[in-house]
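*Asks:* the following block contains a protein sequence and its predicted model.
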Amino acid sequence: MADQEEDFSSLPLPDRFAHKNWKVRKQGYEDAAKTFEATPDESDPAFRPFILDSGLWKGAVADSNVAAQQDGINALCAFLKYGGQQACTRSRNVTITPIVEKGLSSTRAATKQSALEALLLYIELDKSDPIIEDLLPSLNNKQPKLIAATLSAFTAIFHAYGVKIVDPKPVLKALPKVFGHADKNVRTEAQNLAVELYRWLREAMKTLFWNELKPVQQQDLEKLFETVKQEPPPKQERLLRSQQAAVEAVQANGQEDEAEAEFEEEQPEEINAFDLAESVDALSKVPANFGESMASSKWKDRKDALDALFAAVNTDRIKDGPFDDITGALAKSMKDANIAVVTVAANCIECLAKGLRQSFAKHRSKIMPAIMERLKEKKQSVTDALSAALDAVFASTGLSACLEDTLEFLKHKNPQVKSETLRFLIRCLKTTRDAPSKPEVKLIAESVTKLLTESVEATRAAGAEVLGTLMKIMGERPMGPYLEGLDDSRKAKIKEYCDVAEVKAKDKPKPVAPPPKAAPVGQKKPVSKKPAVGTKKPAPRPVTPQEEPAPPPPKTASKVIPSKLSAPKALVPPQKSGLQGPKKLAGPGGAAPPSTQSPRRNITPQDDEAAPIPSKLGRGLAGRPLARPGPLSTTASESAPPAPQAPSITPGERLELDDLRSEKEYLLRTNEELRTSSSKYQSQIHELQNQNAQLIEDHTRDVLSIKAKETQLVRARSDAESAEAQCQRLSRELDRLKREVKRMEAERSPSSATSDHIYREKNSNNSSGNSAAAAPPAERPASATRQTRVDSATSLADSRETGYQRMARSYAISPSEEKENGGLDAAEGEKMARNRSPVKGGAAATAGKREVSGEGESWKRAAEVTSQLKARIELMKAKQGLTKR
């Protein structure tokens, strides 16, 4: 066995990692961990085989033997801890899944802890996104044990790094499904994860998954959240390698407190729902007739349109788009006479500003002045809505962008506008995270100081609060010049507001101090520690005598001391020898005494002691440097520190430095002004382009509507002409029918009289001819025969005339019209009535009369009647169009 162990230990580590014997693998894992711990840096050759062949770690993490697996995961942790970022990026693709499946769900607590430590190291060395992506599929695993272990790992990751390093969105989206799992342990781990996320996100986390939970689950979580609400905000407990390097760099300069303060300030106080929400396309939800409704003369239509817009934009995050028309309509609504319309419009502006954030900055120039102008409204509900809209606009832009319009409205004539604008400025100063620049402080102080003498108490109090809040940000000393002309009562009030004010901004002079300290650090890091603590420790001075063997510097130093103008020459030697620069910076406080003592030594005692030496050597001046090489070097080393003091003390260089700083501030201010004006002009250009496009669109719409109206007018004219022609035709037809009826009625009376006359004659002939007809034809007289012919012709005419009489009677003419149209006169009517009335013995009387009148007259009369009837019948046919033309 000893031989086998020696043989196994002599194998390379990669071969032992892939060995069949688990004991060999286990020993290889242990030796690898020790080897990695002993490496000096990340570039050691021991890491090379495992970086090139990352599959070795897959077998080590998922080892079939639990004891070997534990050592394999420990070896991976050592590999990651000492191998650096390259070890992380090369191995995580093949190790995350085995760690989750075999390590986190292991029965050994030590293995679980090592697996979790490996995951934390992967995040520490690079970033968290790849790790989270590989962990999320495990939540869909069929084994409840594996799901619970993954949820526990998520909880540990967020607890160590927080939501600023690890993105919580993918995990929050997967939580609802896990809450409905059948296993109790899975649901418990899900609740623990939700509580941990609530510690960081608070109410913002509910935007992604809260609505998908059941009411019972929501109630259980609310009970758990109550205990977390009382806790202070969490802080990141584990730093990334990049953060560790930054902290170490700051600590190397002796600024441990500043490093800790900066790290604490980087921790997020509370994550906003905007950062977690998904972008929503609100433009697609805005009604198509929004512009028409806003242009309506009825306030109800305008309010309904704004309500529909509010429902569309009332979301946590809005996708950017062409909102220019909408913001223009909202700005116009600020002038609306109806306060309900103004309130809803302000709510829409607030939602747009919160949903668009930085994308809303281009709309600020036309929205903000309109809101401030409406601050004169006295109703509190309207003022609150306008103030909330202004706060949202400020949050999406910043103090510098809103300051110009704010200061302009401080000159407004309306006292209420001034007061509300000052309150808005107070809220801006309290919530901003960027302290105003010196020119901005000057503008604010000068504008607000003038309002301290206003007649309205609210305006004076708000002005004092503005100055107090500004003093809290900038400090009492920078604000002193602006408060010189004020009386003591106002100064006391401003100081009182300064004491109670709570601000989030930092004063700019604090970060200005590090640049002078950074200059020596760039020259040499070890010496840079000493100037930082130079005021407390005099240790750097004894270091100077050790650096004596440089004869040229003493000569230059002796020349430098008498004249201050030659001080820049002393800066030349440090470039040749790196030790001279630090020596000069080592003791800035004690540089002056050595510089004053060394000339005295050269003038008084050393000259007296050097007098006998030239007598021995024969040369008076040649012996002096030979007699005192040591003292000169020591004095040069002691006189070296004052050289760098000259640039910091020389008035000329100080003036030049002040000029450069003023020029820098001027350039920065000019650059800011140019950027502001450029953005303003860009927004104006964009607005004009939108207006031009809107005008073109309106013009096109008007032209199309005019053409449509012209087409409708042409059609209407043609329809009117056809209708008029139809009316004329019908009128002519009506006139013709009337004339026809009149004519037929006019012809009716003579035809009826003639027919009655013929009827009477026919009856008389029939009565007289009965006797003749009864006799044989041979015995009939000639008069009877002729009478029979006449009767037949009369009956034919009577039959023809009766048909037309029926046609004439069908027109149903009134008696008055019959009389007007030439009806029968009274005499003829009485005569026809007598002839038609039955009289006893009438036939004999008629026969007698006809016999007396004679046969000739009867024949003539019958012929005339017949001819008249024929003519009238033909005339009637011609009039009615019955005859062929």
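*Replies:* Arrived safely. Residues are numbered from 1 along each chain as shown.

*Asks:* C-alpha only now, for contacts and for neighbours.
*Replies:* Will do.

*Asks:* which helix or strand contains the spatially closest residue to residue 270 that is not a sequence neighbour?
*Replies:* Using CA to CA, 6 or more residues apart in numbering and skipping the chain neighbours, the partner closest in space to residue 270 is residue 201 (6.2 Å). Under the criterion of DSSP states H and E, residue 201 resides in helix 184-201.

*Asks:* mind listing what's buried in that helix?
*Replies:* 186-201 (16 or more other CA atoms under 10 Å).

*Asks:* what is that helix packed up against?
*Replies:* Judged by 3 or more CA pairs under 8 Å, 6 or more residues apart in numbering; DSSP states H and E, the packing partners of helix 184-201 are helix 144-165, helix 169-179, helix 215-229.

*Asks:* which residues does the helix or strand just after it contact?
*Replies:* Next helix or strand after helix 184-201 toward the C-terminus (DSSP H and E): helix 206-209. Contacting residues not belonging to helix 206-209 are listed as 169, 172-173, 175-176, 273, 276-277 [CA atoms under 8 Å, 6 or more residues apart in numbering].

*Asks:* farthest pair in the residues you listed?
*Replies:* Greatest spatial distance among these (CA to CA): 176 and 273, at 18.2 Å.

*Asks:* quick revisit: can you redo the contacts of helix 206-209 as a markdown table with distance to residue 75 and neighbour count?
*Replies:* Converted to a markdown table, the contacts of helix 206-209 look like this (distance: CA to CA, whole Å; neighbours: other CA atoms under 10 Å):
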| residue | distance to residue 75 | neighbour count |
| --- | --- | --- |
| 169 | 32 | 16 |
| 172 | 33 | 19 |
| 173 | 34 | 13 |
| 175 | 33 | 22 |
| 176 | 37 | 19 |
| 273 | 41 | 18 |
| 276 | 37 | 21 |
| 277 | 41 | 19 |
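
*Asks:* alright, now check it against this:
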Amino acid sequence: MAEAAQEDFSQLPLPDRFTHKNWKVRKEGYEAAAKEFKQTPDESDPVFKPFLQDSGLWKDAAGDSNVAAQQEGLTALCAFLKYAGPNAASRTRSTAIEPIREKGLASTRPAAKAAAQEAILLYVENDKPDFVVEELLPALSHKQPKVIAATLSTITIMFHNFGCRILDPKPVLKTLPKVFGHADKNVRAEATNLTAELYRWLKEAIKVVFWNDLKPVQQQDLEKLFEKIKEEPPPKQERLTRAQQAAAAVAGDNEDQNASPEGAEDVEAEDPVEVETLDLAEPVDVFPKIAKDLHENLASSKWKERKDALDALLIVLNVPRIKDGPFHEIVGGLAKIILKDANVAVVGVAANCVEKLASGLRKGFAKYRSNVMSPMLERCKEKKQAIADALGTALDAVFASTSLSDCLEEMISFLTHKNPQVKLETVKFLTRCLRNTRDVPTKAEVKQTADAAIKLLTESTEVMRSGGAEILGTLMKILGERAMGPYLDGLDDIRKAKIKEYFDAAVVKAKERPKPIAPPAKTAGTSALGKKVTAGGKKPAGVKKPAPINTAPAQEEECTPLKPQPTARSLAKPGLSRPGSGLSAPAGSKLNALKKPASGAASPQRRVISPPINTEDIETPIPSPARFAPGRGGLAGRPLNKPTPATSHAEPAPTPPPSSASLSAAEKAELETLRAENERLASLNESLRSSNSKLYTEISELQNQNAQLIEDHTRDVLQIKAKETQLVRARGECDVLRSEIESAKKDIERQKREMSRLGRESLGRHQQRDTSAITPTSPLPPDEINNGGIYTDTNTNSSSTVNGARPGTSVLSRTGSAAKQHQQHEEKENAGDANTAPGLFNSRRKMSPTAASYGGANGNSGATSPHRATVAAAALNGVTSSTATTTTAASASVNGSRDRSPAEPAENWRRAAEVTSQLKARIEQMKARQGLSRPQH
């Protein structure tokens, strides 16, 4: 009964057995599937179809509840992934990896665990590796520590086999802080192993992602582990992906195809992995952190402010990777400081900023290279070693962001600099560039560099000659001794020995791969006329070797034979066939039934060999007379006797090298494609050149505009400063004038007070003199008044006239002489006060004639007149001539009153007193109006 059931189970289809409820049936089904997968001829076998359509079958097989069945299920999955091709991995990845990481990797059976790890590696080999890593990372958050530890161990094996070139280490590095903080020691141990494996590939670059999140104790333990790893040789990729395997098969011959993966990856393993490490860090946007007044501080006249601004900028730029942005102004400011700043400390910090910016931007810094490379090379004239080292490091960072082709022209120009220090630093920089470049220089660049280095061999200083020899030795290391032979032919043995020393010691990253020499064809072939020629036989005389055709083996399998077969129509035409084209049979002959050659049987330069030609089906064409010219391969290559059948010919006619007509259709198509591509590239290059010229024109225009704006700004600033200077001077002059006005006002007030005082003193003296010296007497008769007037002496009470000899004559004479003396005294006072009171002096001079005329009008001297006091007082107080006129008129009125009423002396004197008081009041009013009022006594 059991045997019958067993027989029935074996007859079930494999998908049904995969889903059977009996674990033994499932186990046997897994084993049967693995055997059938191994026996399939190719990936298109029908046995794979049900498993490709239903990927859930592998989910149940990889996560089978029975450990024994699970082991066989994982083995069957490995066979499926190995023989079904990339399509199998892509369709089953999303469903099969989850049970593998949950149950397979943490299995207690070593065979099951090994099968699960092999399945993961096959997924990486066939599918996209990044997707596989994404499927495994969720297991690091599993609640069971053994699942986390098993997943970390599998990831470590993945990186060990494929390396960081195939697998992206960035997602894994981001999860390391979490697993290092796990409570289980096995998880932490597996995390340490994974970190060590990543360090083998990435070195110090792994620290930029997770190092700061670790504990100090963990950092110390890892540092000790890293010290041991540094002594190990660089790792190599031990397992190839399907794409790499195909590329290796196409590129190499049969021996290369059967070589080990290590041999196939020798070329890639030589390149250091640090090239890819900068992609681990996330780009940082540094623009918000840059100070707003950076450019103002960089343009400051104080070096301390410039250095502080650059120190702050250096702190901002000190990140592993910088997000690209418009750094034109910052780079321009740094280049200006490096070229023109007089303080070497500021120049050193600016060079450090350029280094950090170039290292952070990487290829994004290439557009700023032309702005900073020339200033840095020019500033290499500084002899201070610290500045030279900073500039050299910055130059290396700038070169790392570009290529040798971009920088070579500029470096060659500085090799002829007049400053020997600049020339020496340029030689060192060029040597470092040749060592670190990954691109082999072109022939033009090699010639340019070699010519410049040979000129350095004739320098007067030993260090320059050694630098030229080192450049040539490094270049020889890249190209090889054979390629550098023509450049070293003219040198003496001593210089060649020096170059050979540097050649032996040089370590470069780019090496010219020698082109493989095509071996001679070893397969049997036939001549143009049908005679079979073996590979080891002697080549017929006069037959030239056809040009080798470089085609890949894979393309040869799919294409038709390389030599096109002429049709019967072409053979029917008169004349000989085209040299090198051979003979062909008409349609339907045996030549049209040729099978294509087996792939892999010939070298890359193999030729398609036709079988022996049946000459019965071939018509011998009649040669054209035009073909009989010597040297054309016509009758000159044939005997003069009667032509024999084609089978009797032992040797073919000599054929020239194949021309373009002998190319196959595929080669012609490829040639046309290459020509079209060449034309497209030429047009693209031309458009780029025109665009480049336009951009250069715009740059020059913008530079001219910038220079004009700077000039206008400078002129405006100078004008503003000139206006400010004029304003300051005007303000100073205004202050001086104000002080002068204040002093003038004070002098005027002082002069006014002095004039008032002098006027009061003079008026008082005159009033006293007039009152004491002259006193009017009784009125005179009219006839006496008309004759000069009568005055009475106060001492004698006697009257006298001017013309008569009366007893009072002596008194009047004395009075007249006294008046004259008083007048002379007044003139002396006026002359003495002329400098201090010119206005008063002029007033006196103007009033003097009026007073004299007044005295003369009455026939008297006027010295003893009672009106003299009024006139003198008006003159001393600055009264104008109008005042004197008024006084004269008043005196005239008094005289008139005397004439009218001579008999009433008392009344006349009363009226005179009233007139005098009125005149005094008017004088006081005029003084008040003129500001010369004085207090009343």
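*Replies:* Everything's here; your move. What you see is a predicted model, and the numbers here were worked out from it, not measured in a lab.

*Asks:* got a TM-score for the pair?
*Replies:* TM-score of the superposed chains, computed with TM-score structural alignment, normalised by the length of structure 1, equals 0.65; 657 aligned residues with a CA RMSD of 5.1 Å.

*Asks:* number of residues surrounding the aligned partner of residue 144 of structure 1 in structure 2?
*Replies:* Structural alignment (TM-score structural alignment) places residue 144 of structure 1 against residue 145 in structure 2. Neighbour count for residue 145 of structure 2, taken as other CA atoms under 10 Å: 19.

*Asks:* for the one 10 residues further on, same thing?
*Replies:* Around residue 155 of structure 2 there are 23 other residues, counting by other CA under 10 Å.

*Asks:* not counting sequence-adjacent ones, nearest residue to it?
*Replies:* Going by CA to CA, 6+ apart, residue 155 of structure 2 has residue 194 as its nearest residue, at 7.4 Å.

*Asks:* same check, this time on residue 269 of structure 1
*Replies:* residue 233 (6.6 Å).

*Asks:* on the three-state scheme, that neighbour is what?
*Replies:* coil (DSSP: H, G, I helix; E, B strand; the rest coil).

*Asks:* that one touches residue 202, doesn't it?
*Replies:* No. Taking CA atoms under 8 Å as the definition, residue 233 of structure 1 is not a contact partner of residue 202, at 9.7 Å.

*Asks:* how near is residue 852 of structure 2 to residue 40 of structure 2?
*Replies:* As judged by CA to CA, to the nearest Å, residue 852 of structure 2 and residue 40 of structure 2 stand 161 Å apart.

*Asks:* try residue 279 of structure 2
*Replies:* With CA to CA as the criterion, residue 279 of structure 2 and residue 40 of structure 2 are 42 Å apart.

*Asks:* ok, back up a step: who's in contact with the aligned residue in structure 1 for the residue nearest to residue 155 of structure 2?
*Replies:* For residue 194 of structure 2, the aligned residue in structure 1 is residue 193 (criterion: TM-score structural alignment). By CA under 8 Å, 6+ apart, the contact set of residue 193 of structure 1 is 151-152, 154-155.

*Asks:* helices of the stretch 251-400 of structure 2, start to end?
*Replies:* Under the criterion DSSP state H, counting those that start in this stretch, helices of the stretch 251-400 of structure 2 are mapped to 254-257, 261-264, 266-269, 294-298, 303-317, 328-340, 344-361, 369-379, 385-400.

*Asks:* tell me which of these is the most buried.
*Replies:* Greatest average neighbour count among those goes to helix 344-361 (a mean of 24), per mean count of other CA atoms under 10 Å.

*Asks:* mind checking the end-to-end distance for stretch 568-579 of structure 1?
*Replies:* One end of stretch 568-579 of structure 1 sits 17 Å from the other (CA to CA).

*Asks:* I should have written stretch 13-31 of structure 1 there, sorry.
*Replies:* By CA to CA, one end of stretch 13-31 of structure 1 lies 8 Å from the other end.

*Asks:* now what about it, what contacts it?
*Replies:* Contacts of stretch 13-31 of structure 1 (CA under 8 Å, 6+ apart): 8-9, 32, 49-50, 56, 59-60, 65, 67-69, 71-72, 74-75.

*Asks:* most surrounded residue in these?
*Replies:* residue 72 leads the contacts of stretch 13-31 of structure 1 on contacts (other CA under 10 Å) with 31 neighbours.

*Asks:* translate it into the numbering of structure 2.
*Replies:* Superposed on structure 2 with TM-score structural alignment, residue 72 of structure 1 falls opposite residue 73.
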